[in-house]
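Peer 1: For reference, the sequence and a predicted model appear below.
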Amino acid sequence: MKGDGPGWGNKGHHCGTSSKPAPDPPTTTPQEGLRPQAKENPGIARVPAWEFAAGGILALLPAISAVNEMTRKAFSVVGFLLILLSCFVITANQAFPGSIALFPVVGTVLVIAGGTADSPVNWLLGARPMQWIGDRSYSWYLWHWPAMILIAAATGIDSPWLGLGIGAATLVLAHYTFLKIENPVRHYRPLKVKGPSATYAFTSALLAVAALVAAGVFAVGTEKSMNADIQKWNAVREQGPPAACPTKRTTKTGQAYCVAGPENAAKTVMIVGDSHAAQWVPTLAAIAADDGFRLVIRTLDACPAAEVSVLANGSPNKACAAFHASTRSAIEDIRPTVLLTANSDSYLGQITSAAGKVPTADEQAALWSAGMTSVIQSARQVGAEPASIEDTPRPIGDAAICVTRPGGSEDECTPSVEKAEADVAVLKDTERALKIEHVLSFDDDLCDKSTCKISDGGTPVFSDQSHISQAWAATQKGTIRALVREALSATSS
């Protein structure tokens, strides 16, 4: 599915330069190196209780009705502007709900607080078409989200036009359910209660039933979470991005980089790439300490080692272009013994031409080939031996969420070879055609003729929809060491 992306999503970060994937952009500066972004709490943070509470608190404030007309006009206008602003400040990079939800929530509270003040906002919201949509808005809200999620998951299409089409179709459903279900139930005479006491009693009964249902769901979830396999996957879900910048340094020409292992070592291995390179850094750092070589790290989230122009959120990723230029300078300054590249191979559809347009798949593959060739040439010009860690196959969506959801299991979440390779096959084949001598591929280890594993010897392979878990990366230490030693020995022969 497109958009699984080369970046860490809400876990974005980078090391070695400034600036989602291209989909996810980075969230650190070169001097900061690699650090995890603040993680969304898997439980309470996703429950918008405080948002509902804001409306409840407003309803309980008697002083609101005493506010003068001019102030209420200001409330309406400022609130409406905050709601509009939220359309631009809230992006896919941010955990939601979270503090960023203050924009639409405070905006809505202010519009409500403005009441019926004679303002342009009330003229707009009081128009008949807006009233019609408002009557059906809750039904529309309930319909649109599951429809978008399920259809996108079933089709693998990530397109704003699909979203708009689903939105229009669910408005039709909302209109029907508003007329045939919502209104009839709301006005059903036996459900009507008279007087405050009856209202409170009826509401309390509903809350008690809801609490019992929630307790049952919680008990079932808790029982499942006690399963040893589920605990391992839960631990993976809580895993942040790897700490991939042990020490920060700058070259003589001012290029930022990170380093691990003995800094005065005779040999240097330099790893370059996106978050799919960064995921290997802790393992490589341990090998560097054991084997006595210096590890230099140059990674940028959502920016491949291949010198190609890519999109980030639909726009050219200017930070990536700067990263490529500064990486070339860093290679010249550091003159590594081995240049190790690693990146996501799911950039197809994000690679652009010099004109900034996304060309055909074949043309993108040609650009990728030229971009990788350029990196290899930069390495060879300074006497470095090129090596590469291939991208892994892909799970079905987020493997950790798939396994730990109600009814989930490793067997159910294991992809076929076709699905696992669908997003990475074209660019992976393009890289293989370059015939880099020292290449590590995990395809044979993770896949048989029909399926690709998401758990290897009881260890979860993936932490999300594309990145590997640090637990599994650690199990590959011997394999990675063999690749590095092979490349290093080639420079001595």
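Peer 2: Sure, I can see it. Residues are numbered from 1 along each chain as shown.
Peer 1: use CA for all of it now, contacts and neighbours both
Peer 2: Fine.
Peer 1: Need the contact partners of the helix or strand that contains residue 283.
Peer 2: Residue 283 belongs to helix 281-291 when assigned by DSSP states H and E. Contact with helix 281-291 is made by 242-244, 260-262, 294-295, 297, 473-474, 476-477, 480-481, as judged by Cα atoms under 8 Å, 6 or more residues apart in numbering.
Peer 1: Out of the residues you listed, which sit inside helices?
Peer 2: 473-474, 477, 480-481 (DSSP state H).
Peer 1: and the helix holding residue 283, which residues are buried?
Peer 2: Of all the residues in helix 281-291, those buried under the rule 16 or more other Cα atoms under 10 Å are 281-288.
Peer 1: Could I have the buried ones of the contacts of helix 281-291 as ChimeraX selection syntax?
Peer 2: ChimeraX command restricting these to the buried ones, with burial defined by 16+ other Cα under 10 Å:
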select :242,244,260,261,262,294,295,297,473,477,480,481
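Peer 1: Could you pull out the helices in the stretch 351-493 of the chain for me?
Peer 2: 361-381, 399-404, 410-413, 417-421, 425-432, 443-446, 470-475, 477-492 (DSSP state H, counting those that start in this stretch).
Peer 1: Show me what the third one is packed up against.
Peer 2: Meaning helix 410-413. Helix 410-413 sits against helix 399-404, with contacts defined as 3 or more Cα pairs under 8 Å, 6 or more residues apart in numbering; DSSP states H and E.
Peer 1: structure B:
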Amino acid sequence: MASAGLPHLAPAYRPDIDGLRAIAVGAVVLHHAFPQAFPSGFVGVDIFFVISGYLISSIIIGQLQAGRFSFRDFYARRIRRIFPALLLVLVACLGTGWLMMTAAEFKALGRHVLAGTLFVSNFGFWQEANYFDESAIYKPLLHLWSLAIEEQFYIAWPLLLLVAYRWRALPWLIAGLLLASLVLNLWLVRTDTTAAFYNPAARFWEMMMGAGLAALQLRSGHPGAAWPRWLVHITSAAGLALLAFVFWRLTPAHAFPGKWALAATLGTTLLIAAGPQAWPNRILLAWRPMVWLGLISYPLYLWHWPLLSLAHIEVGRDLPTPLLLGLVGLSVVLATATYLGLERPIRRHGHRLGRPLVGVLTALMVAVAAAGGWVYQQSLKVDTLPALLTTLQTKGGRSAVAEGWRDGDCMLDYNLPPSAYKAHCVEERRPLIFLWGDSHAGSLYPGFKALQDSGRYSFGLGERTGAICPPILGHDPRPGCQALNDDTIALIRRTVPDVVVLYAWWHEKAVYGRYDISGLEATVAELRKAGVPRIVLLGAVPYWKENLPRILLRLSRQLDRRGRLPLRLGDDHLDPHVKQATAEMRQRAAAMGIEFISGMDYFCNAEGCLTRLDENATEPLSYDYGHLSVPAVTYYVEQIAPQILGQR
């Protein structure tokens, strides 16, 4: 979140800090617009956190030293600084959402607006986040999670500072909170990355880095005042180099925040500590264009993500580069207009209006909160859609995607231990068909279960699947996956299934980092050593560029004369890597001498890939980018059953 600058900086205004804001907001905006070209830009938020902790603590400690700190004045300044631009963006999102969004999307937007006005967005998105959560790009207010964490910090920190200052325990308070929060973060990064990201207690240490520096400087003097000049320059250069290293090496596949956020916040702290006279600070960070970008960083942060998100909702996941550049430019224009027309006048004259202005802004925020809550509670938009699209509007998310998967019993999240697998995941009946793989393998279970219940075939079912865990033995960047797979191969050695079916999103690379499937051949060799007589490798079913329901909802604006959606879609809507991955896996299976079945063969032809089983179907082929819906997986398993179980 672009840290909100304050009208009373202590000890003096530093243009280099605005330049540091420019680096942070520029990194975030470029990452959101061009994630492949700037994969590490999200760390800009952590830079903002340090700046916020430094500035806020400088102000409060300085006022405590002068004996003039006031909670009322502090929060009044926060309201004058934060509320105006936020109100403008929230109202704009509601208005645009009414025009552009489907009923379900608009309802979700109302919930997010309400959370944004209450500064609890981080908790809301934390609750929503899971492996099957809707893609982040379709949530126009997702970026408010960081603003929420900052405001939660501002609620607790002034009171804690006041108590610690009066008891002369300020160093102990800062050191204790920083260490406790950092330890919690490092632990959560290994056990629950979503909590590590959204939990304020696991992020406060980043603000404490800045707070600790502020306390030291206000005790010993201005930044770098007593330092040799060479040390000032080296400190700044070291901080800049550390930030550059993080930007160069960090990717979304790395565990975060953790040590990478620690490196980024340390680099930021060094840059601030070096002071405005350090050569990099004076020449680079205090450069006028950098300072200007820093001054508009807060409204720029607020505007850029809704513009990008709404464009993706309207156009699709793959936006052309010229459009992305135009959206970034429009973000800068809107941020500049917001700063010049709203923020700067209020900053200059807001204190004269005093309580009336604060009261008006608070009343407006309450009104927007009520509007968001009303949108969430009421069905304000009614869509006239075919039966299929009505289903897409009312049924979705994890409940639809994972229907009947035995999620939490036989398919585990990758951070759960193997002991969480239930005994009923492997039946004693023979022949035993054993499903091993990631969530895509888990999605096949309802189809095999329906086939088993039909009585057409007699067989037992075994399953060991793990979200984002391909069935590959050996090192995995997710330690939980390695533990699940090691336990699974041990179980296979004990039970010796008649058929092991291996399936995963073999070319996965967009969400959690590309799977390393180089160990597939070694895994197959281990299965043979275990005595498994047949090994079947499944290739991909149709994987789409974005969630299939979203593609269909967008196409609903272009229904044919009969009011029908296209039954098949061509390569322009498919994941561009799926056909190449299918060919590669077919070749590898042949080289290993194991059987291969391609799902593409059953759902695709020269005219394209099915979006649903037939014209009258009321459920799509999948509710996301590629996990088959229950009707689709039931059909698919019926088709491949003769190859796996023999002709009947």
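Peer 2: Arrived safely, thanks for sending. Remember, it's a predicted structure, so these values are computed and weren't measured experimentally.
Peer 1: Tell me which of the helices of the stretch 351-493 of structure 1 lies nearest to residue 55 of structure 1.
Peer 2: Taking Cα to Cα, helix 399-404 is the member of the helices of the stretch 351-493 of structure 1 nearest to residue 55 of structure 1, at 32.0 Å.
Peer 1: Pull out the buried residues from stretch 482-497 of structure 2.
Peer 2: Buried residues in stretch 482-497 of structure 2 (16+ other Cα under 10 Å): 482-486, 488-489, 492-493, 495-497.
Peer 1: Kindly report the same for stretch 185-201 of structure 1.
Peer 2: Residues of stretch 185-201 of structure 1 include none that count as buried (16+ other Cα under 10 Å).
Peer 1: which part of structure 1 lines up with the longest helix along structure 2?
Peer 2: Looking across structure 2 with DSSP H, the single longest helix is helix 71-100. Counting by TM-score structural alignment, helix 71-100 of structure 2 lines up with no residues of structure 1.
Peer 1: Verify the stated contact: residue 364 of structure 1 with residue 352.
Peer 2: Yes: the criterion here is Cα atoms under 8 Å, and residue 364 of structure 1 meets it with residue 352 at 7.2 Å.
Peer 1: What segments of the stretch 201-350 of structure 1 are helices?
Peer 2: Using DSSP H, counting those that start in this stretch, helices in the stretch 201-350 of structure 1 cover 228-237, 275-278, 281-291, 318-334.
Peer 1: Relative to residue 340 of structure 1, which of those helices is closest?
Peer 2: Residue 340 of structure 1 lies closest to helix 275-278 among these, at 9.0 Å (Cα to Cα).
Peer 1: once the two are aligned, what's the mean deviation for that closest one against structure 2?
Peer 2: For helix 275-278 of structure 1, the mean deviation from structure 2 after alignment is 1.3 Å (mean Cα distance after the TM-score superposition for structure 1).
Peer 1: Quick one: list the elements packing against that helix.
Peer 2: For helix 275-278 of structure 1, the elements it packs on are strand 294-299, strand 338-342, judged by 3+ Cα pairs under 8 Å, 6+ apart.
Peer 1: quick one, strands of structure 2?
Peer 2: Counting by DSSP state E, structure 2 has strands at residues 411-412, 432-437, 460-466, 499-503, 534-538, 568-569, 595-597, 604-605, 608-610.
Peer 1: mind listing what residue 497 of structure 2 touches?
Peer 2: Here residue 497 of structure 2 is in contact with 431-434, 532 (criterion: Cα under 8 Å, 6+ apart).
Peer 1: at 10 Å instead, please
Peer 2: Contacts for residue 497 of structure 2 (Cα atoms under 10 Å, 6 or more residues apart in numbering) come out as 426, 428, 430-435, 460-462, 491, 527, 530-535.
Peer 1: before we move on, what about residue 220 of structure 1?
Peer 2: Residue 220 of structure 1 is in contact with 214, 406, counting by Cα under 10 Å, 6+ apart.
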